[in-house]
Each structure stands twice: as C-alpha cells, then as structure tokens.
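Colleague: Make a model of this:
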Amino acid sequence: MEENLKSQASEVREALSSRISKILGNSSEMGVLKDGQVVTKLLHKARMRISVHLQICLATLDHTTFTDTSISEYEIDRAALTIAHAIVNPINVDWDVDRYADRVNLSQPNRDGSATSEPERLKKYFPEAVLGKISTPATLVDRHGRILMVYLPNILSPSRLDYINNATSSLRDSLLDTLPPISDQKKSWRDDGFVLPEGGGEFGAGRITVSPAYFMQRQERLIDPLVTSESYNSKKVQQWLGALTTSELLWNSITAAVAPDLFESGSSAFSKVVKEVQRRKKNSAPVDSWPSIFSGLEIIANRTTFSHRDPGGSPSLFDLLTIPLVQWSTSPVGYWSTLWVLGLMEKELWLPIL
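Modeller: Take a look at the predicted model:
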C-alpha cells in the first residue's frame, strides 16, 4: 500500500477507535463491570443510551459531499455507534467454541439443498441456539465470552453503498462469464445455485475470486507455491479495486475495531505475501495496490449458497461478509448495508437479485 494510503488508513483507524471509546465511556457513568464481571443491568442501560444515539444517526442525512477518496465524519460516527452497540449487545450460545471446532467435520452440501447429516450429529453435543431475528448490532459469544460473530447492520452510509454498487455493476459481464454451461453435468457444487434474473439484472450472476497471491486448495504448506488468481490481472477488476480503495480502508478499520487480532494477523501475513510475490521475476500482479488486509476477495452475485464447511481455516480468525444493498424485501434480516464478521480469512462481497 502506498505511503499516503497508509497514512490515511492509520488516521481512519485512530478516529474510529477513539470515537468508539468515547461512546462507550459516555454510555455508562459506572461502567458495565463489577468485580471483573459484566453487570446485566448496567449493560442494558448502556445499550439503551447508545441505541438512542444510533437511531438519531441513522435518521440523519450525511450533508458532506461524498467523494470516493475520503471517509466523512458522519461515516466514522455511524460506524462507531454501530460497533459500540454490538459490543454492549452480546448474545450468548451455551457451548464452548473450541470443543465445537474440534467436533466439526468437513462437509459437502446436498445438491438438492436438503440438510446434511452433520447438523444433526452436532446437535447431540451442542444444543441448537434459538436466536430468532436479530435486527440490531450484536456480538454472538460462546459460554466463555469468546466471539463467534459480530453483526453490524446499516453500518455503511447510503452514499457509500450507492458508490460500491455502481462500481461493482461494472463487473456484470465478468460475473456472467463465470457461469458454467447449463449442459455441464459434471460441474462442482461450488458452481451451482446461481439465479440469473430476467434480463440479466444489474449485477448478473456469478462468482469472481480475486487474490494477488494465495495457496491453491489442498496445497497450503509453506513449500507450496503462491498463485495469483486469473481475475486479478483483469483490467476491469483492477479498475474495480482502485475504485473501492477508500471503502476498503473503512472495512479494514472496522475489522481493526471489532477483531484486532485478525487485523494484525492479516496485515502481517499480507506483508509477507507482498515480499514473496515481489521476489518473483515473472509476476506482473501489482500487489502494492492491494487495498485489503484480507488476502482474497470473493464477489458473489445472485446465488443460493448451500450449507457447507470448508477446510483450511483458522478457528481464531474470521471472514468479513459484506452485503452492500440498502434494503431488500426478502432479506432474512431486513437490512443490507451490513457487515458480518465470521469464519475464515477471506472477504466476500454478496450481491442480491437485481
């Protein structure tokens, strides 16, 4: 990343962190801890106070003229309030995440969309969490308080969403090119489940994996070679990455705030990737311009994804799942300016049927 972008990224992270600390400090005069334990009553008061300010913020328009090269004070305030609310709104599941990770087996989905036997097997050891509809920022934690997932609805401003969607619509034809022929009977389940809107829609349908350097599946040893995704050298993809550079800085800052260990791991790992890629003489991928702390991005448009578990992830790290649409009536949660932080070391950008 260029020096001026590094400086801007540092300023955004510092501003967001400072704002979150201030919001949390003002939310409860007594704090929310007593003798090292969270006091539910105090936590509820803090949550209600932050919720009031968050709702006012969401109802307020950003009067700053939007530019694709900067992040406004309004965007920082909106993100900080959303994250602060998630921090004081923990939702508990009554099992140990380490034991769960040890029990989970890799599983491929049934092509007809029916449930596999794996969830039923896990229910014998871990009671199924009945969470209901979650419509406010929240943090899911296990019985020991370890984070399973952070849910951040409406964290991105409408102006930011419009810009991201407009930029991503330029990849429509590229996404459509990834769809396998209908006559292909041997296609993998990973190439199945796409729903092409009538007329092709705004985004088309398909999946593009973008990475300047990654290990191919089943080749994840240190002696295995790093591979650049074919799409990364695409002119359209490079233009898309360039257009989203500032948005990536915001996503990186949000990750640093809610999952600091992940941010540090991603930053450290990718700095090593850059050195390895630059060491190659024949590589043409411009790794210096890669804007994310995640080593890979997946753009997925109009797909029903089957329930499955992938190999190779670290249970202590997370995915960043971004759904950049203001609202969609058939959404299971009702909000689409959303960040889910969960799973593995990869970022996914999902685009709905449009």
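
Colleague: only C-alpha atoms for contact and neighbour calcs from this point on.
Modeller: OK.

Colleague: Could I get the full set of helices for the stretch 201-350 of the chain?
Modeller: 235-243, 245-258, 260-279 (DSSP state H, counting those that start in this stretch).

Colleague: again with the stretch 51-200 of the chain
Modeller: Residue ranges of the helices in the stretch 51-200 of the chain, as given by DSSP H, counting those that start in this stretch, are 73-87, 97-103, 117-123, 158-168, 172-176.

Colleague: Save those helices as CSV, and put in mean neighbour count and distance to residue 320 too.
Modeller: What follows is these, written out as CSV (neighbours: other CA atoms under 10 Å; distance: least, CA to CA, whole Å):
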stretch, mean neighbour count, distance to residue 320
helix 73-87, 24, 14
helix 97-103, 13, 19
helix 117-123, 13, 23
helix 158-168, 17, 16
helix 172-176, 18, 20
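
Colleague: Put together CSV for those, with distance to residue 243 on each row.
Modeller: Formatted as CSV, the helices of the stretch 51-200 of the chain follow (distance: least, CA to CA, whole Å):
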stretch, distance to residue 243
helix 73-87, 18
helix 97-103, 37
helix 117-123, 40
helix 158-168, 7
helix 172-176, 15
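
Colleague: let's see this one next to it:
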Amino acid sequence: MLEEAFKSSYTTTWDVRDYAADLSPRQSGSNEELEKKLLARFPPIYETAGSDIPYLDQPCHITDRQGHILLWYFPEMFSEQLRTFIWDHTGSLSPKKRSNGTWRDHHPENEGVTGIVNLSPSWFSQGHEGPEDPLRASADIQEPANSTYLQNVLLANAIVGTIYAVIQPDLFESGLATFEKLANHAEALDDPINIALRVWATPFTGLS
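Modeller: So this is what the prediction gives:
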C-alpha cells in the first residue's frame, strides 16, 4: 500500500507556503468573502462541482507544485476485522460527558460513544508550561477504562506508527527520541506517567 501511494500522486497549482502566509492566526473559516478569495487563489485539484470529480479508491498522495507532500491517502488501511475490533473497544472509553456545544465535542444522540478523551502519557498542565514546570500524565489516560482501551488497540497504533516511520521519518524519530528521554528519567517521573508509557504504542505525544 505504501509503495502504491508513493507512485500515485496528484499536484496542486499552488505552493503551500504561500497558502500558509495568506492565513491569519485567527482564521475561522466563517468569513465568506475571505474564503472566496482563498479559494480563487488556491483552487482544489479538481475544480468541477459535479460528477466529473473522480472517485479515488486507491492509495495516493497529494503535493503542492514544489513537491511538498500535503496528504497521504490510505483507503482500507485497516482490515474490516481490525476496524470492527477498534470500534467495539471504543465503547469502553470513559469520555468527559460535558459538551460546550461546539462541533468539536457535540454529537447527535444515539450515535455511539460521545464526549472528549485527551490521552497523553506526559504533557504540561494547562497554564503550567514553563521550563521548570513538571510533566503530568493527562487525567483521561489515568482512567482505568481508557488505559485498557490503549492496551486493546496496541496493534492498530503500531501499524500507524510503522507507516508514519516511512512517510514522516524525521517526525517519527523525534517522537521516539522524546519517549526515550522519558524512559531514561523514569525514576524522576510520577507513577501515572510510567504506567501510561507501558501502554503507549504510538510516536505521537497525544491522542484525542
């Protein structure tokens, strides 16, 4: 699948650095006029809005005109059996039930598990992000149900990590280096961090 994705590519007519430069720090997507200007300057690969847009069901990647990779597409990366396994165990998560009404954490009723789960074996507490502040395991990862979930999806996270090592080797190595440093200072870390690290099988420092 990775080889197929490498060989099949699509290219935009614009440079992603120009796109990033045109975005404001508070870009919300709700300013209709601004969105029209951005769309005119940075059009999609296929500009038709009808049935002429091809349906992509094979692995591929998308780059800008300078060759910067913007997207990897891996359809059916997980087998149906593994997807079902992951979905079944998602029901064991223990999310925060309170919603602030935004699209990020508000879901229709009767659509399975809802809420927010922030999992990280080691991060800075909000408002305590200075060089002298201690690292903490996220509150959610200390919930037994959420820790069990991570144990159950070890294989899926390992697969994602393997793919990440191929398509983003620098970031993958950076993630591993972070966890290696944590392991080398295990005695100085809180017990919740060390417990969380035992079930953490991804190069990312956090999952939501």
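
Colleague: So for residue 15 of the first structure, which of the helices of the stretch 51-200 of the first structure sits nearest?
Modeller: Shortest distance between residue 15 of the first structure and those, using CA to CA, is found for helix 73-87: 7.3 Å.

Colleague: Aligned against the first structure, show me the partner of residue 56 of the second structure.
Modeller: Alignment note: residue 56 of the second structure maps to residue 134 in the first structure; criterion TM-score structural alignment.

Colleague: Tell me which of the helices of the stretch 201-350 of the first structure is the most buried.
Modeller: Mean neighbour count (mean count of other CA atoms under 10 Å) peaks for helix 245-258 among those, with a mean of 22.

Colleague: re earlier: save the helices of the stretch 201-350 of the first structure as JSON lines, and put in distance to residue 221 of the first structure too.
Modeller: Listed next are the helices of the stretch 201-350 of the first structure as JSON lines, based on distance: least, CA to CA, whole Å:
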{"stretch": "helix 235-243", "distance to residue 221 of the first structure": "28"}
{"stretch": "helix 245-258", "distance to residue 221 of the first structure": "27"}
{"stretch": "helix 260-279", "distance to residue 221 of the first structure": "14"}
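
Colleague: which one of those lies closest to residue 81 of the first structure?
Modeller: Judging those by CA to CA, what sits closest to residue 81 of the first structure is helix 245-258, at 11.6 Å.

Colleague: give me the stretch of the second structure that the closest one matches.
Modeller: Residues 154-167 of the second structure are where helix 245-258 of the first structure lands when matched by TM-score structural alignment.

Colleague: who's in contact with that stretch?
Modeller: The contact list for stretch 154-167 of the second structure, computed with CA atoms under 8 Å, 6 or more residues apart in numbering, reads 2, 78, 82, 171-173, 199-203.

Colleague: Pick the one among the residues you listed closest to residue 122 of the second structure.
Modeller: Closest to residue 122 of the second structure, out of all of the contacts of stretch 154-167 of the second structure and judged by CA to CA, is residue 200, at 10.6 Å.

Colleague: In this structure the closest one contacts residue 121, no?
Modeller: Yes. Between residue 200 of the second structure and residue 121 there is a contact at 7.3 Å, judged by CA atoms under 8 Å.

Colleague: more neighbours, these two?
Modeller: residue 121 (26 against 22; other CA atoms under 10 Å).

Colleague: can you pull the contacts of that one?
Modeller: Taking CA under 8 Å, 6+ apart as the definition, contacts of residue 121 of the second structure comprise 136-138, 141, 192-194, 196-197, 200, 205-206.

Colleague: which of those residues show up in the first structure as well?
Modeller: Of the contacts of residue 121 of the second structure, the subset whose aligned partners also make contact in the first structure (criterion: both residues aligned by TM-score structural alignment, their matches' CA atoms under 8 Å) comprises 136-138, 141, 193, 196, 200, 205-206.

Colleague: how about JSON lines for these, with distance to residue 16 of the second structure added?
Modeller: Rendered in JSON lines, the data for those read as follows (distance: CA to CA, whole Å):
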{"residue": "136", "distance to residue 16 of the second structure": "35"}
{"residue": "137", "distance to residue 16 of the second structure": "35"}
{"residue": "138", "distance to residue 16 of the second structure": "33"}
{"residue": "141", "distance to residue 16 of the second structure": "35"}
{"residue": "193", "distance to residue 16 of the second structure": "37"}
{"residue": "196", "distance to residue 16 of the second structure": "37"}
{"residue": "200", "distance to residue 16 of the second structure": "33"}
{"residue": "205", "distance to residue 16 of the second structure": "25"}
{"residue": "206", "distance to residue 16 of the second structure": "26"}
